[in-house]
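Undergrad: Structure for this input, please:
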Amino acid sequence: MGCVLVTGGSRGIGAAVALELGRRGERVCLTYRQDAESAATVCATIMAGGGVALPVRADMAEPEDIERLFATVDAEFGPVTGLVNNAAILEKQCRAEELDVERLRRVMAVNVIAPMLCARNAVRRMSTAHGGAGGAIVNVSSAAARLGSPGEYVDYAASKGALDTFTRGLALEVAGEGIRVNSVRPGFIYTEMHADGGEPGRVDRMAPTLPMGRGGRPEEVAEAIVWLLSEQASYVTGTFIDVAGGR
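TA: Sure, this is the predicted structure:
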C-alpha cells in the first residue's frame, strides 16, 4: 500500500503534516534526529485516531541513515507513495562575513543534499520508468529563498534557493513518469526552529511588518502540503505555493 514519508516530523510543520495525513487515513512514516519522545507522541496521536504511523530515527546529514530509512519503509509499508522533504536546520543569526565552512557544510548537508538523496530514493520507487505506480514529492522551502534573509541566515536562504531550483528541475524530469514535484515556501511560522537561530520570539517581532499582520501556524502550512500530495492537485507540478501572509 505504501505510505507518505515526512522527514523531520517530530515537531513544527512536519508534525502538523504528519497529523493531518493521519487524519485523512494515510499511512505515515516520520523521521526524527533526537527527540524520540515527540516523534512517539505524534505517532501515538495518529494511531489513537485509527491511523497508522511509524517513527524512524534518521540523521539527514548522514547518507547511510537515509538509505536505512527507505529500506525500513520498504519493509514496513512497501514503497513510498509520497515524500515530504521537511527536515532542515538553521544556525545562529549572523552576517555573511561571520560564516565558517563547517557551518556551511552542516546547513547544505541537511537542507540541500539530504532532500536530493531522499528524492533520488523516492523516484527509484515511484517512477513508472522503474516499474513504480507514481507518487508525489513536496519540498518544504522557505520565503527566505526569495527574500535572502540578510543579516540573519543568508546561508539558510541560499540552501532553500538551491532546493527551489532542484524542485523545478526534478519536476520537469519526472513529469512523464507519474511523479509530481512541488514546493511550499513558508514565511514567518510559529515553530521551535526560531529558537535554534537564537531568537525564539522572532515571529512576534516580525509580525507587525507582514501584510496580514500576524505570523502563521504550522497547520496552515500543512494544509498546502497535504493538498499538493493529494489527487486534488493531480495536474500540478513544478509549482511553488507561498504560505507567508503576503510577504
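Undergrad: okay, CA-based contacts and neighbour counts for the rest of this
TA: Will do.
Undergrad: tell me the residue furthest from the middle of this structure?
TA: Distance to the chain centre peaks in the chain at residue 97, reaching 28.4 Å (criterion: CA atoms, centre = their mean).
Undergrad: What are the neighbouring residues in contact with residue 174?
TA: Residue 174 makes contacts with 127, 180, as judged by CA atoms under 8 Å, 6 or more residues apart in numbering.
Undergrad: can you check residue 243 too?
TA: Residue 243 touches 184, 185, 186, 187, 220, 221, 224, counting by CA under 8 Å, 6+ apart.
Undergrad: and which of the residues you listed is nearest residue 150?
TA: Lowest distance from residue 150 to the contacts of residue 243 (CA to CA) belongs to residue 187, with 14.6 Å.
Undergrad: Quick one: distance of stretch 225-240 to the chain centre.
TA: Centroid separation for stretch 225-240 versus its chain: 15 Å, with CA atoms, centre = their mean, to the nearest Å.
Undergrad: My error: substitute stretch 9-19 in the last question.
TA: That offset, for stretch 9-19, works out to 9 Å (CA atoms, centre = their mean).
Undergrad: which residues are in contact with it?
TA: With CA under 8 Å, 6+ apart as the criterion, stretch 9-19 contacts 6-8, 28, 30-32, 35-36, 38-40, 42, 45-46, 86-87, 190-193, 218-219, 221-223, 225-226.
Undergrad: Would you mark the buried spots in that stretch?
TA: 9, 10, 11, 12, 13, 14, 15, 16, 17, 18, 19 (16 or more other CA atoms under 10 Å).
Undergrad: quick one more, to check against the first:
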Amino acid sequence: MKKVALVTGASRGIGKATALLLAEQGYDVGVNYRQDHIAANKVVEAIIAQGGKAVALQADIADEEQVVAMFARLMAELGPITALVNNAGILFQQSTIENLTAARINNVLSTNVTGYFLCCREAVKIMSARHGGNGGAIVNVSSAAARLGSPGEYVDYAASKGAVDTLTTGLSLEVAAQGIRVNGVRPGFIYTEMHASGGEAGRVDRVKSLLPMQRGGEPIEVAQAISWLLSDAASYVTGSFIELAGGK
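TA: The predicted structure is shown next:
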C-alpha cells in the first residue's frame, strides 16, 4: 500500500526532521506550514532531491476550513493519507498565571488542541474501515510539560499538551477496531526554534545540567520515535506514549 504522511508544522524543528525521515522511509509527505513558505519549500525541495515526493501545504490548523482544504489537497496531490503526525504547536512569552490573558490562552488551545482534533477527524474519515479506508496510524506530539506543568513559564502550553494526551488515549480506543492506531510522544528539552518564541532561545542549555542525561535532545531523536510508532514494527502498539525527555 502506498504510504502517504501529513506532518503538521513541518517547516522547522521536530516537524521538519520527521518529514525528512519519513520521506527517506518511502512516504510521500505533505509538509504543512502556517506562514513560512520559504522554509516549507526548502523541506519539499530536500525531499525531492533525495528522490522522494512531497508537497507544501499551507494551513493554519486552528481554522477548520483551512484544515478541510488541506486534506482535500493532500488527497488530490498525493493520495489517501495513511499516517498523520500532529506536530504544529504554539507557545508565547514565559509568564506566570497573573499575566495570562483569555486571548493568549484561547490562541494556545485553538492551535494545540482544536487543531489536533480537526486533523485527527479528517484523517479518521479517510483511514477508517467504517468509511472504506485501509487503516493508518496517528502520532500526536505532546510534551513532557503535560506531566511537569511548566510552572512559571508556560502553564497554558502545558495544559494544552495534557489535553493532547487525553485525546490520544480516547481516540486510540475509539478507532482501534477501525484499523487506526493512535499514539503519542512527549519530547522534553529539544533544540528547536520554539524556545525563542518563549523569549529564551538558549533555554535548553540553561536547564540541561538539571536533566539526568545532562544534555538536550535533537529533533531527529524525536522523529525516530515518531517514525517507529507509524511503522509496521509498532503494529500492536496503540494508546501508548514514548517519553523523550532525557530521564526528566
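Undergrad: related to what we said a few turns ago, which position in the second structure pairs with the residue farthest from the centre of the first structure?
TA: Using TM-score structural alignment, the equivalent of residue 97 of the first structure in the second structure is residue 98.
Undergrad: wait, what's in contact with its match?
TA: No residues are in contact with residue 98 of the second structure under the rule CA under 8 Å, 6+ apart.
Undergrad: Do a quick rundown of the strands in the second structure.
TA: Using DSSP state E, the strands of the second structure run over 4-7, 28-33, 54-58, 83-86, 136-141, 180-187, 241-244.
Undergrad: Could you check how far residue 157 of the first structure is from residue 237 of the first structure?
TA: To residue 237 of the first structure, residue 157 of the first structure is 23 Å away according to CA to CA, to the nearest Å.
Undergrad: and what of residue 179 of the first structure?
TA: 8 Å.
Undergrad: between these two, who's got more neighbours?
TA: Shown here are residue 179 of the first structure and residue 237; by other CA atoms under 10 Å, residue 179 has more neighbours (26 against 23).
Undergrad: so that one touches residue 138, yeah?
TA: No: counting by CA atoms under 8 Å, residue 179 of the first structure does not reach residue 138; the two are 10.7 Å apart.
Undergrad: ok, back up a step: can you list which of the contacts of stretch 9-19 of the first structure are found in helices?
TA: 36, 38-40, 42, 45-46, 193, 218-219, 221-223, 225-226 (DSSP state H).
Undergrad: how far is the helix ranked longest in the second structure from where the chain is centred?
TA: Once the second structure is assigned using DSSP H, the helix that runs over the most residues is helix 155-175. Mean C-alpha position of helix 155-175 of the second structure versus that of the full chain (CA atoms, centre = their mean) differs by 12 Å.
Undergrad: Of all residues in the second structure, which one is nearest the centre?
TA: Using CA atoms, centre = their mean, the most central residue of the second structure is residue 87, at 1.5 Å.
Undergrad: distance of that one from residue 93 of the second structure?
TA: On the measure of CA to CA, residue 87 of the second structure and residue 93 of the second structure end up 20 Å apart.
Undergrad: Show me what stretch 126-139 of the first structure is in contact with.
TA: The contact list for stretch 126-139 of the first structure (CA under 8 Å, 6+ apart) reads 79-86, 115, 119, 124-125, 163, 167, 174, 177-184, 225, 228-229.
Undergrad: of those, buried ones?
TA: Counted by 16+ other CA under 10 Å, these give 79-86, 115, 119, 125, 163, 167, 174, 177-184, 225, 228-229 as buried.
Undergrad: burial count for residue 200 of the second structure?
TA: Counted with other CA under 10 Å, residue 200 of the second structure comes out at 14.
Undergrad: just residue 150 of the first structure next, same as before
TA: Neighbour tally, residue 150 of the first structure, other CA under 10 Å: 14.
Undergrad: What of residue 228 of the second structure?
TA: 13.
Undergrad: pretty sure it contacts residue 237?
TA: No: counting by CA under 8 Å, residue 237 is not a contact partner of residue 228 of the second structure; they are 10.2 Å apart.
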